[in-house]
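**Q** the sequence isn't on hand, but the structure is:
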């Protein structure tokens, strides 16, 4: 217990004095995860809206697949991406292995199904209400999908925050394709695992506190946005 108390005190001190190693790791984590969440949003939101506004053979199976991918194991994503971008893989010439770019792709692959599923759920409800009117007005499928997205700013922000929360807390995939290289691909989650195994509990706890704070902030923001969106306007 005394050891934990000392480590916790050192962790708080590191945060308060903005320890350079801690700041660098947090900064890289935020850049990678925000970019990955943005990538997942740009691809996932239109996909969800299109699935809501269109009917075609196999649509049900595609929806099942999108929802199933919500539970996609990160290590499987990491393994597949590793095989693709390794030197002997089909994309090996791009030199992505053990780079932040590979980490963005891995986290983006995990974020995309979340955005697609949440966007589809929102747009499906809007399509049920406004779909007939859009069809009568002769609005094309792509345009209709954009209209549905424009009608749901709050749920879309929530979807982005959910994607970011998934990305920032991920460790397995980015460890496999990023390599946990100090000063280059070492993020909060991979650092926590490494420093704990090394016995550097102060840095691990400091990063853990920052990560926990970010997670709580994302959850609070999503809750607040949904509450404001659901409140009656008078």
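**A** Here it is on my side, so go on. Quick caveat, the model's predicted, so the values are computed rather than measured.

**Q** from now on I want contacts and neighbour counts done on CA atoms only, so please keep to that.
**A** OK.

**Q** show me the contacts for residue 188.
**A** Shown in contact with residue 188 (C-alpha atoms under 8 Å, 6 or more residues apart in numbering): 25, 26, 29, 207, 208, 211.

**Q** give me the distance between it and residue 83.
**A** Between residue 188 and residue 83 the computed distance is 24 Å (C-alpha to C-alpha, to the nearest Å).

**Q** longest single helix anywhere in the protein?
**A** In the chain, assigned by DSSP state H, the helix with the most residues is helix 100-136.

**Q** can you list the buried residues in that helix?
**A** If you call a residue buried by 16 or more other C-alpha atoms under 10 Å, then helix 100-136 has these buried ones: 100-124, 126-127, 131, 134.

**Q** now for whichever helix or strand comes after it, which elements pack on it?
**A** Per DSSP states H and E, the first helix or strand lying C-terminal to helix 100-136 is helix 141-150. If you count contacts as 3 or more C-alpha pairs under 8 Å, 6 or more residues apart in numbering; DSSP states H and E, helix 141-150 packs onto helix 20-53, helix 100-136.

**Q** the structure to be compared is supplied as follows:
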């Protein structure tokens, strides 16, 4: 018990003293995850709108596939992307491996199915007359889709928040594609794993406190949106 208490005190000292390595790690994690969730939203929300509003053969299969991809293991995504980005891979010449952009791409793959599924779920609760009414009033297909998106904006925001919560706490993609390079690709999750294995429990605990705070804020915001 004394060990845990001493480690907690040291962790708080690292946070309150604005330890540069702690805050650089936190910044890298939030920076990569924020870019990833923006890109995933640009793909996932239109995909969800398209699937949710259109009727086509195999729609149920596509939705089932999206549901499956929501539980996609992060290490599998990291493994596949590593194969593409390594020197012997088809995209090896791009030099993406062990860079923040490699982590962004992996996290986009993780978050996109979540955002698309949440969007489809929000559409199922929306008024089915929105698009026909907008088209009747002279709106174009694009304008009617924007109107529908306006109606499900809280569901779309919930989708984005849920996707962010998924990527900011993952470790497989960040470790395999980022390489955990100090001051460059080291995120909160990879640093916690590394520093704890080295015996730097207080440093890992400081980052764990940051990560728990981010997770708490994300969930509080998500619950607020669901209540709305």
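**A** Looks like it came in fine. Because the structure is predicted, anything quoted here is derived from the model rather than measured.

**Q** so the longest helix of the first structure versus helix 141-150, what angle?
**A** 100 degrees (axes from the mean of the first three to the mean of the last three C-alpha atoms, to 10 degrees).

**Q** superposed on the second structure, what's the mean shift for helix 100-136 of the first structure?
**A** By mean C-alpha distance after the TM-score superposition for the first structure, the fitted helix 100-136 of the first structure averages 1.7 Å away from its aligned residues in the second structure.

**Q** how far away from the center of its chain is that helix?
**A** Mean-position distance between helix 100-136 of the first structure and its chain equals 13 Å (C-alpha atoms, centre = their mean, to the nearest Å).

**Q** so how far is residue 108 of the first structure from residue 143 of the first structure?
**A** Applying C-alpha to C-alpha to residue 143 of the first structure and residue 108 of the first structure gives a distance of 25 Å.

**Q** over to residue 49 of the first structure?
**A** For residue 49 of the first structure, the distance to residue 108 of the first structure - C-alpha to C-alpha - is 18 Å.

**Q** what does residue 149 of the first structure give?
**A** 20 Å.

**Q** what are the neighbouring residues in contact with residue 104 of the second structure?
**A** Applying C-alpha under 8 Å, 6+ apart, the residues near residue 104 of the second structure are 32, 33, 35, 36.

**Q** in space, what's closest to residue 43 of the second structure - neighbours in sequence excluded?
**A** residue 112 (6.7 Å; C-alpha to C-alpha, 6 or more residues apart in numbering).

**Q** residue 138 of the second structure - how many residues pack around it?
**A** A count of nearby residues for residue 138 of the second structure, using other C-alpha atoms under 10 Å, gives 10.

**Q** buried sites along stretch 204-224 of the first structure?
**A** 204-211, 214-215, 218-219, 222.

**Q** picking that back up, can I get the helices and strands packed on helix 141-150 of the first structure in CSV including distance to residue 87 of the first structure?
**A** As requested, those are arranged in CSV below (distance: least, C-alpha to C-alpha, whole Å):
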stretch, distance to residue 87 of the first structure
helix 20-53, 23
helix 100-136, 13
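
**Q** surely residue 135 of the second structure meets residue 141?
**A** Yes: Residue 135 of the second structure is within contact range of residue 141, at 7.0 Å (criterion: C-alpha atoms under 8 Å).

**Q** look up how far residue 145 of the second structure lies from the residue nearest to residue 143 of the second structure when sequence neighbours are not counted.
**A** Spatial nearest neighbour of residue 143 of the second structure, chain neighbours left out: residue 134 (7.9 Å); criterion: C-alpha to C-alpha, 6+ apart. As for residue 134 of the second structure, its distance to residue 145 of the second structure is 9 Å (criterion: C-alpha to C-alpha).

**Q** what sits against the nearest residue to residue 53 of the second structure once chain neighbours are set aside?
**A** The shortest distance from residue 53 of the second structure to any non-neighbouring residue, by C-alpha to C-alpha, 6+ apart, is to residue 123 (7.8 Å). Contact partners of residue 123 of the second structure, counting by C-alpha under 8 Å, 6+ apart, are 49, 52, 53, 152.
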